[in-house]
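Colleague: predicted structure and sequence below. I'll ask about it afterward.
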Amino acid sequence: MAANRTISPWCSRDPFNTAPDPDLKYCLQDDDSTSHEWIPQAMTGVSDARDNELYGAAGNIQLFASYDNNDPGRDNNKDKYGDCTEAEAKKRDSCNQKGIRITFVQSRTNPATGSPEVKYRHVLLGWTFINSANHVSFDGVHSAEGDPDADPDKFMQNGVHAGGMVWYGNFLYVADTRNGIRVFDMEKIMDLDPDGDGKAGDTMGKDGADDKTTTANVEDKSKVGRHDNVWYSYGYRYVMPQVAAWKFRAAQKNPTAQADKYKCATTGRPKASYLSLDRSTRPDRLLLGEYCRPAGSTTYPSTGRIASYPVAELEGRTNDVKAEGWANYLPLATGGAQGAVAHDGTLYVNESKGTDEPSNLWRYQWVGGELSAGGRAPIKTATGAEDLYYERGAGRLWSASEHWEGAVNAKLAEDGKPEGCLTGPTSAHICQRVLYAHKLSWVNSQP
């Protein structure tokens, strides 16, 4: 995979404020750091994927997932493209609702210069289906809930938030909040621009069903999937297809009203808000947990459940897989768990505290049948801390900060221009979005 973007380690962006600095901080390019369209959530990496932390010969790989929060090129949905003309939609990524993308990040040595560098590449996730011409095609990953034709901005992301994911073997498991887990295949990534020139017309081979030769078009950003024997991908070079799904069997008891969207039932189907992998157990286990905000509700008092599944059974079975281990309610008074990961019997949980103060990183252990912090206070960490991922060899606990804050020049984005970072005395909270890692040994040493 050809990486085309560059990370700056230890730039001046600082979502930590009064919280302790991390062991490592990765700063994305400005348009990713300030984007209010793509919001980062989940994290995983090659340490989850392989026991030896290598995918082939490649190591030092992290992945994060982002959801398409809104489309700044579209003020309304009066027609197919909102405020964008058809010509604008072909050129501007922000005119179209694209669903979910993942980003591969790798620290490596530049083969040409011999210097260290950190590069990254965005990859679109695709939901595969058979189209009306009986050909395999794909769309962006959206939820099946709601009515996307009536109001795409309101309904399309009601369910698929990419709040958690785990890379295990060749598969990528992605949380689908209301439904379960979607499964994508690393070995089936499509390259729609194999010569790397950014132009349309690359040959993609023949369709086995009707022997038709297909081509690709990465210049037209208004289309996705196969149309008249041409593959489109909203302009993305790489697309990773969905190949399976695990759906919850329990009855849906969570509220569906918009006002109650962060409340959770105490029984029945859970929400798949975040995922992680525990390789310190035998067998390896996939953790799944809920983001809940009870807000004093007596009907929905849950602060969030968390449970685990033997991941090998998710790989090889087609019938039910029961939740086991860590099945408990999180001891958070107001909820708000954004991510959790377990290692050597300790559960680490990121609790968000809004957009203007550091998040909490909690440490829990299983005591007397319940999760307990054992009197330890939470560790302050980045504002807007999200999902958690443990890199075993380096001993690092990774996360991402999600907030872009409010001082980006939104008018530039609305006009389809680079958003950029503002400067000046009022810009202290600009470009705050980073990937970061704390040493687990440091985390465990805190009182």
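Modeller: Arrived safely. Numbering: from 1, shown residues only.
Colleague: hey, let's count contacts and neighbours off CA atoms from now on
Modeller: Fine.
Colleague: so what's the residue count around Phe365?
Modeller: One correction, residue 365 is Gln, not Phe. Residues within reach of Gln365, counting by other Cα atoms under 10 Å, total 18.
Colleague: for Ala272, same thing?
Modeller: 28.
Colleague: then Ala323?
Modeller: Ala323: 15 neighbours (other Cα under 10 Å).
Colleague: verify the stated contact: it with Arg305.
Modeller: No - Ala323 is beyond contact range of Arg305, at 11.3 Å (criterion: Cα atoms under 8 Å).
Colleague: how about Ile61: what's its closest non-neighbour residue?
Modeller: Spatial nearest neighbour of Ile61, chain neighbours left out: Gln106 (4.6 Å); criterion: Cα to Cα, 6 or more residues apart in numbering.
Colleague: Ala58 versus that neighbour, what's the distance?
Modeller: Noted for Gln106: a distance of 9 Å to Ala58, by Cα to Cα, to the nearest Å.
Colleague: one more to weigh against that first structure:
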Amino acid sequence: MAEPGMAPIDKARFALRRETGDLPEAAAKLAEEIGSTAVEAVVAQANRTAVRRGATAALGSMSPRPAEWYAFDDGDQETTDWYPQGLTGSEDSGSIGVPVFMVSWYFKPAAGERGIRITFLSPRTLRYRHALLVAARPDGGYGPIDIHAGGIACFGDLLYVADTVRGLRVFDLGNLLDLRTAQNDLGDPERVGRHGGKFHAFGYRYIIPQTDHWQVAAAGPRFSFVGLDRTGDTPLLITGEYREGDPLGWVGRWPLDLAGGEPADAFTMGRPKIQGALSQGDTWYLSQAGPSSTTNGKLVVHSGEESRTRPFPIGPEDLTVQGGKLWSVTEFKNKRTVFGVAL
């Protein structure tokens, strides 16, 4: 029996309202004290090395293999504390001067919360570095953000991060802060925030404070992933909902300025376990997880009335387009890659 395809639904229930509050003022205060830097500088100071075509266990039974993939280093492969989720890149941004992928990770342990982080990975050098996303306070302090960060998209300097029950958090990459400009060391690796006149970020050199928030206006809709469609005259921000065993998870597209808060359109996706969604005009790409951490996922492609599936690795997550390829990231231990396939 064929699985149902995508179907349009009422878009009004997915409306967002802007809840900026004092976020930009708090972030600006931190930037004034610490000093901001650029993504290009973070990439130049990368302190970890990815492996081209490593972690082949992530591919499972996939055939043909991806056109290209990069595996995180042994420490990031083996940890059970951090799990990669969201993916975007310099091509989405349009204003970053070097090729780079950005990956969001969430901290899984229930105790000792360390929030969410972003990885800046250079496909040219295979070098990468993590930065901590933080919530700044008007008093000059800051702390970790305890969310899943299941998807990210970047446009210009703005990084949109999915907050499952609250909508979209926004971070300004122009406020990417380097703790080394404010002090000689990186502080206590077990602490975060300002303590004793010093800045701490669990040992990370770079922090990025939140600057805006788009809150879901009605209770119920969940925001699991984020993507960007740049194929039309007006770029569209895409977000939607993962559902474990239900094919009626939703996906919607907003004009990039989010004016009015209501999406331009919304659909049910017709498949369960969708971890990422991306449109290229009228063609949709859905990243579907398998039933376990040892089972391959699928790439679902909807175009018009046609729906088909293509091979995908184990544990596929969020989606982005860069260099003419469709890219995703895989999440499971010892199977963590950023990989690209033909559109």
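Modeller: Thanks, I have the structure now. Remember, it's a predicted structure, so these values are computed and weren't measured experimentally.
Colleague: got a TM-score for the pair?
Modeller: After superposition, the two chains reach a TM-score (TM-score structural alignment, normalised by the length of structure 2) of 0.83; 298 aligned residues with a Cα RMSD of 1.7 Å.
Colleague: coming back round to it: who has more neighbours out of Gln106 and Ala58 of structure 1?
Modeller: Neighbours were counted for Gln106 of structure 1 and for Ala58 using other Cα under 10 Å; Gln106 has more, 21 against 12.
Colleague: can you tell me what that one aligns to in structure 2?
Modeller: In structure 2, the residue matched to Gln106 of structure 1 (TM-score structural alignment) is Ser122.
Colleague: ok, Leu435 of structure 1 next?
Modeller: Per TM-score structural alignment, Leu435 of structure 1 is aligned with Val338.
Colleague: isn't its match up against Val329?
Modeller: Yes - Val338 of structure 2 is within contact range of Val329, at 4.4 Å (criterion: Cα under 8 Å).
Colleague: higher neighbour count, the two?
Modeller: Just comparing Val338 of structure 2 and Val329: by other Cα under 10 Å the higher neighbour count belongs to Val329, 30 against 26.
Colleague: now the aligned partner of the more buried one in structure 1: how far from Thr214 of structure 1?
Modeller: Aligning on TM-score structural alignment places Val329 of structure 2 opposite Ala400 in structure 1. As judged by Cα to Cα, Ala400 of structure 1 and Thr214 of structure 1 stand 38 Å apart.
Colleague: all helices of the stretch 51-200 of structure 2, in order?
Modeller: Counting by DSSP state H, counting those that start in this stretch, one finds helices in the stretch 51-200 of structure 2 at the ranges 74-78, 90-93.
Colleague: what's the most buried one of these?
Modeller: Greatest average neighbour count among the helices of the stretch 51-200 of structure 2 goes to helix 90-93 (a mean of 20), per mean count of other Cα atoms under 10 Å.
Colleague: mean per-residue distance, that one to structure 1?
Modeller: Compared with structure 1 after fitting, helix 90-93 of structure 2 has a mean deviation of 0.6 Å; criterion: mean Cα distance after the TM-score superposition for structure 1.
Colleague: so where is that helix in structure 1?
Modeller: If you align by TM-score structural alignment, helix 90-93 of structure 2 falls on residues 46-49 of structure 1.
Colleague: okay, buried residues for the longest helix anywhere in structure 2 please.
Modeller: In structure 2, taking DSSP state H as the definition, the longest helix is helix 23-34. Going by neighbour count (16 or more other Cα atoms under 10 Å), the buried part of helix 23-34 of structure 2 is Leu23, Pro24, Glu25, Ala26, Ala27, Ala28, Lys29, Leu30, Ala31, Ile34.
Colleague: thought the fourth one was touching Gly143?
Modeller: The one in question is Ala26 of structure 2. No - here Ala26 of structure 2 does not reach Gly143: they are 12.0 Å apart, not a contact under Cα under 8 Å.
Colleague: for the residue mapped onto Phe202 of structure 2 from structure 1, give me its contacts.
Modeller: Counting by TM-score structural alignment, Phe202 of structure 2 lines up with Tyr234 in structure 1. With contact set as Cα atoms under 8 Å, 6 or more residues apart in numbering, Tyr234 of structure 1 has these partners: Asp93, Asn96, Lys98, Val218, Asp220, Lys221, Ser222, Lys223, Val224.
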